[in-house]
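In: coords below, sequence missing:
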């Protein structure tokens, strides 16, 4: 830091330059740093005015001055940790800048504050996350906290600090204004060590449950509500297990969603939208059902899924149409069949008499299963031929990735069908759903199975005109409008947020929030 003598030297250099004073920018920046930062602690009665002066410099038209002022802000907090929340609040707002170098300077200063007083810095950041009208500021604050949670580790993010984050994050989630914001906050919670246990997983599921509001009936004509449900439940999926049950979600889906799938699809078609949300719902059901525990009215649930399955597993055509089907002239809903067949297989093992005690039902079902298996095997053959002799790099193209998922989908379907063709039907087969990543030693694996290899058991999407370019992926979820920030649960974009201009600071000029 500059001494008093050095400051006078700098002053004289600029003063002596007269009309050419503007050429001494470096000296001017050193003066700014020296005067405010060096003597700040000696004048406690004037600290608010000094802060405002430095905050003004953070908005100066000259980027070099702004950057220097931003660098100096953390210096003011050395030995004065009570100032950290205020300074972090201002730095958080400065994340609206477009220049990446300047943004990096802001982040570096925030890191310094985290190391000085993590609780104070997070208090300022979370204040902006909860109250800023600028969507970009909120998003960057969340991303910053998430990134530093991983990079700075337990040295900064102690158990006490994690407790603060957990409490503040819960407040943010209750008023999340978009799907992205909700997902980002869940990402922060997922990385907290306090949440990486059975008890922590249950906490995360409970947070999602509050957002979903399972006491509220679903309106099939309100696609935003459907998308919100899908988005929220996806956030909970990784945490269900034999110890964290998905029972309440399964009960809700059977009561409120599955009975109105046709109405949702009608609403989609009338609005000119594709039916991706329907497939998303079926995927969610398939992932939830293995962890459902004790369910109410299992026979009724089996019946619902069975009839849904019959809708996408037709009886075989006759004559030339049957031959055409095997040659690829028929479009079948492979993705939906995988989801529904897996769900039926999981539920029917609790109710084996559903097929065993009704010979006519079993006969009709097996005719459909046999036909679907033949078409599926023919389709598998074409997929193998298309993927044969492909290099590792070629298999990474989007088109070939979809074909690989298709191969896993059809393989899964055939495994389940084979199980159901036992006498009596068996429910012992286990598969890995096709849209879930295949891993080996923690790394994703991409294979092209051939006839001599056992196929990795998993699932896909349909061929020909029903061939989904989004196979294996959940849909992004559209726009979430509705009950905005601070007005209850649910996502809702707030008009006017995210503007690119420098909007100034809220609460400046002595009107700081009381931290």
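Out: In hand now; what should we look at? Predicted model only: the values in this text are computed from it and were never measured. Numbers count the residues shown, from 1 in each chain.

In: rest of the way, CA atoms for contacts and neighbours
Out: OK.

In: burial count for residue 160?
Out: Using other Cα atoms under 10 Å, residue 160 has 11 other residues around it.

In: and the gap between residue 350 and residue 248?
Out: Noted for residue 350: a distance of 18 Å to residue 248, by Cα to Cα, to the nearest Å.

In: hmm, I was thinking of residue 303
Out: Taking Cα to Cα, one finds residue 303 at 19 Å from residue 248.

In: name the helices or strands packed onto the longest helix along the chain?
Out: Longest helix of the chain, by residue count under DSSP state H: helix 359-387. Contacts defined by 3 or more Cα pairs under 8 Å, 6 or more residues apart in numbering; DSSP states H and E place helix 359-387 against helix 320-326, helix 353-356, helix 398-420.

In: what's the burial count for residue 413?
Out: Neighbour tally, residue 413, other Cα under 10 Å: 27.

In: quick check: chain neighbours aside, which residue is closest to it?
Out: Counting by Cα to Cα, 6 or more residues apart in numbering, residue 413 lies nearest to residue 338, which is 5.7 Å off, once chain neighbours are set aside.

In: was I right to think residue 285 contacts residue 250?
Out: Yes. Shown here, residue 285 and residue 250 form a contact pair, counting by Cα atoms under 8 Å, at 7.0 Å.

In: what's the following helix or strand after the helix or strand containing residue 15?
Out: Residue 15 belongs to helix 4-17 when assigned by DSSP states H and E. With elements assigned by DSSP H and E, the helix or strand that comes after helix 4-17 is helix 25-39.

In: for that following helix, which residues meet the burial criterion?
Out: Buried residues in helix 25-39, counting neighbours by 16 or more other Cα atoms under 10 Å, are found at 27, 28, 29, 30, 31, 32, 33, 34, 35, 36, 37, 38.

In: next: stretch 337-357.
Out: Buried-residue list, stretch 337-357, by 16+ other Cα under 10 Å: 337-348, 352, 354-355.

In: nearest to residue 137, of these?
Out: residue 339 (39.6 Å; Cα to Cα).

In: wouldn't that closest one be in contact with residue 283 here?
Out: Yes. Counting by Cα under 8 Å, residue 339 does reach residue 283; the two are 5.7 Å apart.

In: that older thread, so which bits of the helix holding residue 15 are buried?
Out: Buried, per 16+ other Cα under 10 Å, within helix 4-17: 7, 10, 14.

In: I'd like those as CSV, with distance to residue 241 appended.
Out: Output for those, formatted as CSV (distance: Cα to Cα, whole Å):
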residue, distance to residue 241
7, 65
10, 67
14, 69
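
In: let's bring in a second one:
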């Protein structure tokens, strides 16, 4: 046995001694020296670090005065150059929270930063640790996780993308298991999602909306107010409070992509007024100035929403529709070529209003 192996063996022996005394002790808080010894051993050889990474969280709750030293030592193991040490330390993170739920947010923050790892084994350990925390305390863990799903001035886009992928691939598919009590937790995750929608991409927004519509609180028996809530989320994404700028193609695209998402909720009784008012007051008056490739999409959107209008909304919209029909369905004697697709959309809307 080499000198290094002999030293490592002695370190492991010491760690087992510390652990055995702690296990046997009826008042573990008195075994301060043993816990200090474990912390000290976490800074030695690779195998000692791996074992210490199991023992530090196991006895963490008994030594509040050493909590900072213990946690810092564990984080040092997570930052270690050896993959085996890092993985073992990551696996130990959820154990800190079993008896100290107040630090769940802190542990989630640590794990989120580790999602960026390129090592598959390490990434798998991070995923499992996060899922372990979410199962321990879904409300606190998801709250902490979703703080990294939104866009802030300090957001790391790469980390945020990893968080969103984790939520999509690991959390959403097992919502029935995690969201208990169901109504309370579905309400909670809905609120978390609503807080995370600032500056999301179209794909991210659709992912969140697909998930929300899968929740029982927005299911087939949901009240009309629930449908209205979903429509308001979509209206927020469409930015209906903004002044319309005909050159802002991003805003036009968001309007066009958001409207179809709202149609199922209009069919279930949610009011269409805000989308229609915006279309009627801001977009149709400058229709001629819109990019050609957006005009048809907007007319299709108008046709899609027209069956769900109220009588009052229809009266407000009809003059605008008639004006567009006059423009795109000229009198027979003119030489202008009729745009049949535009006219088809406008006639469809006209007959449904």
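Out: Great, that's in hand. Quick caveat: nothing in here was measured; it's all calculated off a predicted structure.

In: do you know how far the aligned partner of residue 277 of structure 2 in structure 1 is from residue 235 of structure 1?
Out: In structure 1, the residue matched to residue 277 of structure 2 (TM-score structural alignment) is residue 251. Separation of residue 251 of structure 1 from residue 235 of structure 1 (Cα to Cα): 18 Å.

In: please apply the same query to residue 222 of structure 1.
Out: Distance from residue 222 of structure 1 to residue 235 of structure 1, by Cα to Cα: 21 Å.

In: ok, now residue 342 of structure 1?
Out: Noted for residue 342 of structure 1: a distance of 21 Å to residue 235 of structure 1, by Cα to Cα.

In: tell me the contacts of residue 176 of structure 2?
Out: Shown in contact with residue 176 of structure 2 (Cα atoms under 8 Å, 6 or more residues apart in numbering): residue 182.

In: that one pairs with which position in structure 1?
Out: Counting by TM-score structural alignment, residue 176 of structure 2 corresponds to residue 154 in structure 1.

In: what does residue 299 of structure 2 give?
Out: Alignment note (TM-score structural alignment): residue 299 of structure 2 maps to residue 282 of structure 1.

In: now stretch 313-326 of structure 1, how far from the chain's geometric center?
Out: 42 Å (Cα atoms, centre = their mean, to the nearest Å).

In: how about residue 202 of structure 2, what's its partner in structure 1?
Out: Matched to structure 1 by TM-score structural alignment, residue 202 of structure 2 sits across from residue 179.

In: tally of neighbours for its match?
Out: Residue 179 of structure 1, neighbours per other Cα under 10 Å, totals 22.

In: from memory it sits against residue 231, does it?
Out: Yes. Applying Cα under 8 Å as the test, residue 179 of structure 1 and residue 231 come out as touching, 6.9 Å apart.

In: where along structure 1 do the strands fall?
Out: 439-440, 443-444 (DSSP state E).

In: can I get these in TSV including mean neighbour count and distance to residue 184 of structure 1?
Out: Formatted as TSV, the strands of structure 1 follow (neighbours: other Cα atoms under 10 Å; distance: least, Cα to Cα, whole Å):
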stretch	mean neighbour count	distance to residue 184 of structure 1
strand 439-440	10	24
strand 443-444	10	23
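
In: nearest to residue 78 of structure 1, of those strands?
Out: Of all the strands of structure 1, the one in closest proximity to residue 78 of structure 1, counting by Cα to Cα, is strand 443-444 (44.1 Å).

In: and for the closest one, what span of structure 2 is it aligned with?
Out: Under TM-score structural alignment, strand 443-444 of structure 1 corresponds to no residues of structure 2.

In: so how far is that strand from its chain's centroid?
Out: 20 Å.

In: ok, the match of residue 277 of structure 2 to residue 354 of structure 1 distance?
Out: 20 Å.

In: do residue 32 of structure 1 as well
Out: Taking Cα to Cα, one finds residue 32 of structure 1 at 81 Å from residue 354 of structure 1.

In: which one's more surrounded, residue 222 and residue 235 of structure 1?
Out: residue 235 (18 against 11).

In: so the more buried one touches residue 208, yeah?
Out: Yes. With contacts counted by Cα under 8 Å, residue 235 of structure 1 reaches residue 208, the gap being 7.2 Å.

In: any idea what residue 87 of structure 2 aligns with in structure 1?
Out: With TM-score structural alignment as the criterion, the equivalent of residue 87 of structure 2 in structure 1 is residue 67.

In: can you tell me the closest non-neighbouring residue to its match?
Out: Using Cα to Cα, 6+ apart and skipping residues adjacent in sequence, the residue nearest residue 67 of structure 1 is residue 102, 6.2 Å away.

In: residue 168 of structure 1 now?
Out: Distances taken as Cα to Cα, 6+ apart put residue 126 closest to residue 168 of structure 1, at 6.8 Å, once the chain neighbours are dropped.

In: the one you found -> structure 2?
Out: With TM-score structural alignment as the criterion, residue 126 of structure 1 pairs with residue 146.

In: so who does that match touch?
Out: 192, 193, 196.

In: nearest to residue 269 of structure 2 among the residues you listed?
Out: Nearest member of the contacts of residue 146 of structure 2 to residue 269 of structure 2, counting by Cα to Cα, is residue 193, at 23.1 Å.

In: which residues does the residue nearest in space to the middle of structure 1 contact?
Out: For structure 1, the residue nearest the mean C-alpha position is residue 183 (3.8 Å; Cα atoms, centre = their mean). If you count contacts by Cα under 8 Å, 6+ apart, residue 183 of structure 1 has them with residue 235.

In: could you report the neighbour count for the alignment partner in structure 1 of residue 62 of structure 2?
Out: Counting by TM-score structural alignment, residue 62 of structure 2 lines up with residue 42 in structure 1. Per other Cα under 10 Å, the neighbour tally for residue 42 of structure 1 reads 9.

In: tell me if I'm right that residue 246 of structure 2 and residue 285 touch.
Out: No. The criterion here is Cα under 8 Å, and residue 246 of structure 2 misses it with residue 285 at 10.5 Å.

In: cool, thanks, talk later.
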